[in-house]
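Turn this into a structure:
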Amino acid sequence: MLDRLQVERERGITVKAQTCSMIYKDHLLNLIDTPGHVDFSFEVSRSIAACDGVILLVAANQGIQAQTIANFRLSLENDLFILPVINKIDLKGADVHKVESQLSNVFGFKKEEIFHVSAKNGIGVLSVLDAVLEQFPSPSGCRSHPFQCVIFDSWFEEFRGAVACIKVLDGVLRKGQKVMSLQGSKMYEVAEVGVLHPTMVPVGALYAGQVGYVIANMKTTLEAKAGELLYEGTRKLENFKTPSFKSVKPTVYAGIFPVDSIHYESLKHAVDRLYLNDPSVEIEPDVSPLLGMGWRIGFLGILHMELYLIVKFPEQVFGARLNQEHDAEVIFAAPNIQFKAIVKDNKTIREKRYGGKSEINLSDPSKFPDPSDIQQFLEPMIKLKMVVPVNYLGSVCRLCTAARGVKGEVNTIDETQLLVEYRLPLAETIVNFFDHLRQITSGLASFDYELDGYAESDLTKLCILVNGKVVDEFSQILPVSMAKERGKLLVSRLKSEIPRQQYEVVIKATYGNSTKAVAQAKIAPLRKDFTQLLKGNFGGGGMERLKKKLGHQSEGKLRLKAIGNIQIPKEVFINIFKNNF
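The predicted model follows:
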């Protein structure tokens, strides 16, 4: 019911946290349904700021997942009451007793504290709601105090601007009231307040403890950032409450371009509107010699990127948002992550080439620095936590070791499952790592990860050359240990995707300062059959004329090759990278 996006309904996943207020036994309950995927953990962390307690749902047919553990710890850090609930008890394969043991062993819950429900059939749901009334603490705010609220989510409406989801901490909020933003230092007049049920329902006022929405002529969602505090504009704010919010930064970057340049403006409008609804992305203009004008966009993870970009393939999760919601088709360049480089302690190098910076960020291959200027390259690391069946432990360890991972703690969940930790480079995970993890565990492993600083690395720029010319759209920054295999893969895919030309096409992969190819392939030229024109008449000078025609053809092909007029259809860019995710 709360999954509003088309992709959420199609794939059965939650991408965006949704809020719903409801009346139960003369009590007003505010429910926030949050995503389960690790890329959207920021949705969970900011929603928790509006909560007084959490319902920890565990599926009876799956048991504890890695994200269950992460959300449990996040709830503890925020000092929230936790109500354990086993859901989907009606499903075939449900093992309630096993999951009860897991909840007891891992989190310390007593079996009598755990509720059993089937949301589909309504079994046990009322018992959970009764427990919420009895065990969850009431909101701590006071109506008589000056108004203040915290924003925990927002979205954009074309004619009314930003709509902010708020938790009223103190006081009362009414239409016509003037409010001030703490961080933005802007004054707003409230145009509408209401609750979500789950659609927007205007009300006369929101009181301390309530969750609802406010429309106050905010032009963009940047004015309604999660964590922003609004307070009564006619008073000086004293003793304000500031909930802690986990800051999020992009980890994966990709170039995005319209399929046809005539659609640039419509795509720009679509990107702008989507950005207004998800300010967690970073966007900057980009220009490609082959693909034209576009953007370079930073995402929170691979799934987050897919939700924007992979519009051509419905089996993928949801770049579908640009296609389904804004009717805009796109293609994208190679995904990259953000590395760092420490510039040598040389005043001339730092000031003339790097604007005086001692440390620079690297995500755009076209801006890769001269290695002789760099003292040290750094790559981002992640702490990966996996819930793995015992009999798959060996396969999982081999996969992580091959990805340059370092093994951490291994803890027992029950006799069949383990919690395994690894520290490994983010670069090793952005292609097919998690797909391989699912494959080798028959889809039974779950995972959660968080950024874990940077580590020294030997980085290089992988270049793809077509007839001697570098195609920047295929260039990538990556560790040297990965460059050779990635180069072979790209060359092989390009050979199968680029159509034959009137001349030979040579595809090479190089990296570093070397011009020596680590992978190379040739596409044979098309050849016009002049024997058909001569109708097999090789007498009376026919053979000489054939040789002359073939000679002219060869000269023409050499001229074309020298010009480098390579025709690379835009579909090639889609096909090359679609299997990377």
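
Could you use CA atoms for every contact and neighbour count after this?
Fine.

helix/strand/coil for residue 295?
Secondary structure, DSSP: H, G, I helix; E, B strand; the rest coil: residue 295 is strand.

now swap in residue 223 and tell me
Going by three-state DSSP: residue 223 is helix.

just checking, it touches residue 185?
No: the pair residue 223 / residue 185 is not scored as a contact, 10.0 Å apart, by Cα atoms under 8 Å.

Now do the same contact list for the nearest residue to residue 230 once chain neighbours are set aside.
Spatial nearest neighbour of residue 230, excluding adjacent residues (Cα to Cα, 6 or more residues apart in numbering): residue 181 at 4.6 Å. Residue 181 makes contact with 187, 228-231 under the criterion Cα atoms under 8 Å, 6 or more residues apart in numbering.

and this one, so I can compare the two:
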Amino acid sequence: MLDFTGSVTDREKQDQLLDNMDLERERGITIKSHAIQMEYTYKGEQYILNLIDTPGHVDFSYEVSRSIAACEGALLIVDAAQSIQAQTISNLYLALENDLEIIPVLNKIDLPSANPEEVTDDIVDLLGCDPEDVIPASAKTGLGIEEILEAIIERVPAPKGEPDAPLQALIFDSVYNPFRGVETYFRVLNGEIKKGQKIKFMATDKSYFADEIGTLKLKQQPKTIIKTGDVGYLITGIKDAREVKVGDTVTSTENPCDKPIEGFENVKPMVFAGIYPVDTEDYEELRGAMEKLQLNDASLVFAPESSAALGFGFRCGFLGMLHLEIIQERLEREFDMTVITTVPNVSYHAYTKKNPDEIIIVNNPSDLPDPSKLERVEEPFIKATIITKADFIGPVMSLCIEKRGVITNQTYLTPERVELSFDMPLAEIVFDFYDRLKTVSKGYASFDYSPIGMRPSKLVKVDILINANSVDALSALVHMDNAHTIGKKMCEKLRELIPRQQFDIPIQAAIGAKIISRETIKALRKDVTAKCYGGDISRKRKLLEKQKKGKKRMRQVGNVEIPQQAFMAVLKLND
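The predicted structure follows:
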């Protein structure tokens, strides 16, 4: 579309044009939504089209909901070879809830494995539209692009808004530029914004001057005025990342609007993990890096915490395991911060025998009181809703039951699609639930959840001892029934990842004082008897005894370095 409308010159053309992060190019996924403006002449009239390219993966659904809040219509692009994916369905529901005009597009119809008739029927069933409304297209050959642009102009309504009303603009994204401060991306709903005008951010109630405004082409294009319905960027010279909130309303200081725009729903973090700098002195730098990342990724939530093994760091909330991996990689690449991530978990409530009414909030396994003083532990439960194809009911149900889920409802939406409801512990979906759900359903399962409060549960703390020292960053709170399995798997995984030393390293999993599993990393063998050719056995034995003493002393003073992969590997125990 960018090519067809002439928004991109031949020199600027490249694959995955809008995915401008190296990480996106390498993994072949979109992580950040990206706004761009196109101009197109249709029937002699000049139109301006504002496009936002959004991610599809369920871990970045917050990006999608923010983009949807700023749009009037959506292109529902379905791959003719793969048919409708689960995340497409959940994103479609988001778009329908926001009353967007949906234009269905069947892409990749030039592929030999494409099966356009069947997939068109699927789209018709899903949307309830006519088969003629589905536009067949191929981005590779350029087929159908003109029809898509025409459909956007014909079907998507022009932005509604009062050009003469007080300025009211919605912030849907922002990025940090080290030279110019925070760049805010906004959409004007009412009124207009002029260069140099004094404006106010309603959430923080602070005023600034609009030093530069402009529209988002492939590169930013400065303008003197941006009117109702248009999308643009704003540079005010703000250096502090905390002063800009995504979902905030920008208005004029002299003539403010009455009320802020209804922003987006608050983000629900799924997974909590500790992020620590490798060197404790980098703590303040890490805080700055996290604040700048939060600007660009509003679904990241964090608060300071400290650990005995790792020093000062942050407890962060993520939308899923992929989100956690991406944040870690972005900290490394964009801010040069090498970090250590602890085992992800959720918040629990503990009650002691001494004060049975006092709630102790346990965010970190090391906060759990001593088992002998513990009355009970409660963990957060969720109501999980899974929509999948009828063929995958068996595997999906057995996965949920394995994760301690209890089925509460089962409804057939169509003969092909089923909605399953489960009550299950939030902790069980933290690790690998998403990935395994996608695997057992071949990608055809969408998953959503809402919290339903705390319930008592038999939880124990599994500690990992390396060379007889407990490593608090590897301890985890798990259900009693799974403790032995998880302890055994953790020990096996760590044995593979920790490099061998000059001495034997025992790796143990323990519940309290009881050891439930053990693996040993064998010492690197140095052949001290190599110089003895023949001769009496006592000569060899003397050398071996001497070596044994040295190894024993080494083990008492030896420090075992745990590589970063070991902390991450605990998360992927089932791989």
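
between residue 223 and residue 185 of structure 1, who's got more neighbours?
The neighbour count for residue 223 of structure 1 versus residue 185, taken as other Cα atoms under 10 Å, is higher for residue 223 (18 against 10).

Now which residue in structure 2 aligns to that one?
Using TM-score structural alignment, the equivalent of residue 223 of structure 1 in structure 2 is residue 243.

any idea how far its match is from residue 184 of structure 2?
For residue 243 of structure 2, the distance to residue 184 of structure 2 (Cα to Cα, to the nearest Å) stands at 11 Å.

For the contacts of residue 181 of structure 1, which two are the farthest from each other?
187 and 228 (13.2 Å; Cα to Cα).

Have a look at structure 2 and report its longest helix.
Across structure 2, the longest stretch assigned as helix under DSSP state H is helix 537-557.

Neighbour-wise, which one of the contacts of residue 181 of structure 1 leads?
residue 230 leads these on contacts (other Cα under 10 Å) with 28 neighbours.

these two touch, right, residue 288 of structure 1 and residue 366?
No: with contacts defined as Cα under 8 Å, residue 288 of structure 1 does not count as touching residue 366, sitting 10.4 Å away.

Pull up the overlap in contacts between the two.
With Cα under 8 Å, 6+ apart, residue 288 of structure 1 and residue 366 have common neighbours residue 472.

Residue nearest the middle of structure 2, spatially speaking?
Taking Cα atoms, centre = their mean, the centroid of structure 2 lies closest to residue 323, which sits 2.2 Å from it.

quick one: contacts for that residue?
59-60.

which position in structure 1 aligns with it?
Checking TM-score structural alignment: residue 323 of structure 2 goes with residue 304.

where's that match relative to residue 251 of structure 1, distance?
In terms of Cα to Cα, residue 304 of structure 1 sits 10 Å off from residue 251 of structure 1.

which residue in structure 1 lines up with residue 83 of structure 2?
Match for residue 83 of structure 2 (TM-score structural alignment): residue 63.

What is the neighbour count of that match?
24.

Ok, residue 303 of structure 1 next?
Neighbours around residue 303 of structure 1, by other Cα under 10 Å: 21.

Nearest residue to it in space, please, no chain neighbours.
In space, residue 303 of structure 1 is closest to residue 39, 6.5 Å off (Cα to Cα, 6+ apart).

Residue 161 of structure 1 too?
residue 219 (5.1 Å).

how about the one you found, secondary structure?
Secondary structure for residue 219 of structure 1, judged by three-state DSSP, is coil.

okay, now it: neighbour count?
Neighbour number of residue 219 of structure 1 under other Cα under 10 Å is 17.

Determine which residue in structure 1 is aligned with residue 53 of structure 2, please.
Under TM-score structural alignment, residue 53 of structure 2 pairs with residue 33 in structure 1.

Over to residue 219 of structure 2?
Aligned partner of residue 219 of structure 2 by TM-score structural alignment: residue 199.

and what of residue 112 of structure 2?
By TM-score structural alignment, residue 112 of structure 2 lines up with residue 92.

What strand or helix carries that match?
For residue 92 of structure 1, there is no helix or strand it lies in under DSSP states H and E.

Now the corresponding residue of structure 2 for residue 164 of structure 1: closest residue in space that isn't a chain neighbour?
Matched by TM-score structural alignment, residue 164 of structure 1 corresponds to residue 184 in structure 2. Spatial nearest neighbour of residue 184 of structure 2, chain neighbours left out: residue 174 (4.4 Å); criterion: Cα to Cα, 6+ apart.

If anything else comes up later, I'll come back, but that's it for now.
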